[in-house]
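1. What follows is a predicted protein model with its sequence.
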Amino acid sequence: MLDCSHGLVCLLGYTRDRVNRKNLIVVWNPLIGKSVEIPDRADIVIGFGVCPKTSDAKIVKISRFVEATAEVFTLSSGAWRSVPMNKPLKSKS
């Protein structure tokens, strides 16, 4: 379990198929017994929450393979969007 917010639970795991193994992200509403599988690639998911203004569930992840890339999945749109990230400055020690 990644997190829960506003009655929704975000679950992380992997498919059982060892040959074509992939990440599995599911947003589940235990009150009504409904769940939605979120399409994903091999990235690191780091956060889950519900926007208080729109009541829309969101998942945040950072890519392991592309430098300084973050994405946000919005449940209502059913799509990932890229979010700009600032790179840390290199120190001149």
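-> Perfect, I can see it now.
2. alpha carbons only for contacts and neighbour counts from here, please
-> Fine.
3. out of everything not next to it in sequence, what's closest to Asn23?
-> Tyr14 (4.6 Å; C-alpha to C-alpha, 6 or more residues apart in numbering).
4. wait, doesn't the one you found sit right on Val26?
-> No. Judged on C-alpha atoms under 8 Å, Tyr14 makes no contact with Val26 at a distance of 10.6 Å.
5. One more to weigh against that first structure:
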Amino acid sequence: MRLDKFLKISRLIKRRTLAKEVADQGRITINGNQAKASTNVAVGDELTIQFGQKRLTIVVESLRETVKKDEATTLYKIQKEEAVK
């Protein structure tokens, strides 16, 4: 599954176009490597996303094409959340 689509479905980022912009700005890494919006995400991958003053590290738990809002958090597990100075 594409990175931008995963971020939208998991509701980590609200819109796919916004997810694409964040990836194009170089604020997302997958397993330590810079990621583009079209990069494929697999189960077990570690994603690090830079949100302004916050850095979020998650592990992909499952991939699904559609998911209900209250089940979106089952797609990933938060490893750590830290403030960036």
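-> In hand now; what should we look at? The structure displayed is predicted, hence computed values, not measured ones.
6. Can you give me the TM-score here?
-> The TM-score (TM-score structural alignment, normalised by the length of structure 2) is 0.38; 51 aligned residues with a C-alpha RMSD of 3.4 Å.
7. ok so, going back, tell me which of Tyr14 and Val26 of structure 1 has more neighbours.
-> Shown here are Tyr14 of structure 1 and Val26; by other C-alpha atoms under 10 Å, Val26 has more neighbours (17 against 11).
8. How about the contacts made by that one?
-> 10-12, 35-38 (C-alpha atoms under 8 Å, 6 or more residues apart in numbering).
9. May I ask which helix or strand encompasses the residue nearest to it when sequence neighbours are not counted?
-> Among residues not flanking Val26 of structure 1 along the chain, Glu37 sits closest, at 4.5 Å (C-alpha to C-alpha, 6+ apart). Element membership of Glu37 of structure 1 [criterion: DSSP states H and E] is strand 34-38.
10. on contacts alone, who are the packing partners of that strand?
-> Counting contacts by 3 or more C-alpha pairs under 8 Å, 6 or more residues apart in numbering; DSSP states H and E, strand 34-38 of structure 1 packs against strand 23-29.
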